[in-house]
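Undergrad: I'd like to go over a predicted model; first the sequence, then the structure.
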Amino acid sequence: ESDSHSASKRTFEKVVNSGKELLKLLFSSKRELREVEEEEDLVLKSEE
């Protein structure tokens, strides 16, 4: 019984860690997107 409990705890920790990694990826890609949008805005303004 304790074995299955520790196994599920390990699985839970894995899920939490992969969730954190996903969040990091999301935030970094969002940051990159925002920077790209800002660059496009600058290009549009300089073309006027």
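TA: Nice, I can see it. Numbers count the residues shown, from 1 in each chain.

Undergrad: Please count neighbours and contacts with C-alpha atoms only from this point.
TA: OK.

Undergrad: so how far is Val16 from Ser4?
TA: Ser4 is 18 Å from Val16, where distance means Cα to Cα, to the nearest Å.

Undergrad: With neighbour numbers in mind, choose between the two.
TA: When neighbours are counted by other Cα atoms under 10 Å, Val16 comes out ahead of the other of Ser4 and Val16, with 12 against 9.

Undergrad: so which helix or strand takes in that one?
TA: Per DSSP states H and E: Val16 is located in helix 2-47.

Undergrad: try this one side by side with the last:
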Amino acid sequence: MKYLLPVHWMSRLFRYRENNCRRIVNYAVISRTITSSVQENVLSEDFN
């Protein structure tokens, strides 16, 4: 029982960090997409 609890907490912590990393990657992809679309809009406005 003494050794069961830290393992449980470690697995929860690892899962939480994994979810955090996935969220950060998703946010980076979304922000990159927004940035590129904004740059395309600015370029097209410059040409018009």
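TA: Yes, it's here. Computed from a prediction, not measured in an experiment: that's the story for all the values here.

Undergrad: still on that earlier bit, packing partners of the helix holding Val16 of structure 1?
TA: With contacts defined as 3 or more Cα pairs under 8 Å, 6 or more residues apart in numbering; DSSP states H and E, helix 2-47 of structure 1 has no helix or strand neighbours.

Undergrad: Show me what Ser31 of structure 2 lines up with in structure 1.
TA: Mapped onto structure 1 by TM-score structural alignment, Ser31 of structure 2 lines up with Ser29.

Undergrad: Now do the helix holding Val16 of structure 1: distance to the chain's middle.
TA: Computed by Cα atoms, centre = their mean, to the nearest Å, the chain-centroid distance of helix 2-47 of structure 1 equals 0 Å.

Undergrad: any idea what Asn17 of structure 1 aligns with in structure 2?
TA: Using TM-score structural alignment, Asn17 of structure 1 pairs with Asn19 in structure 2.
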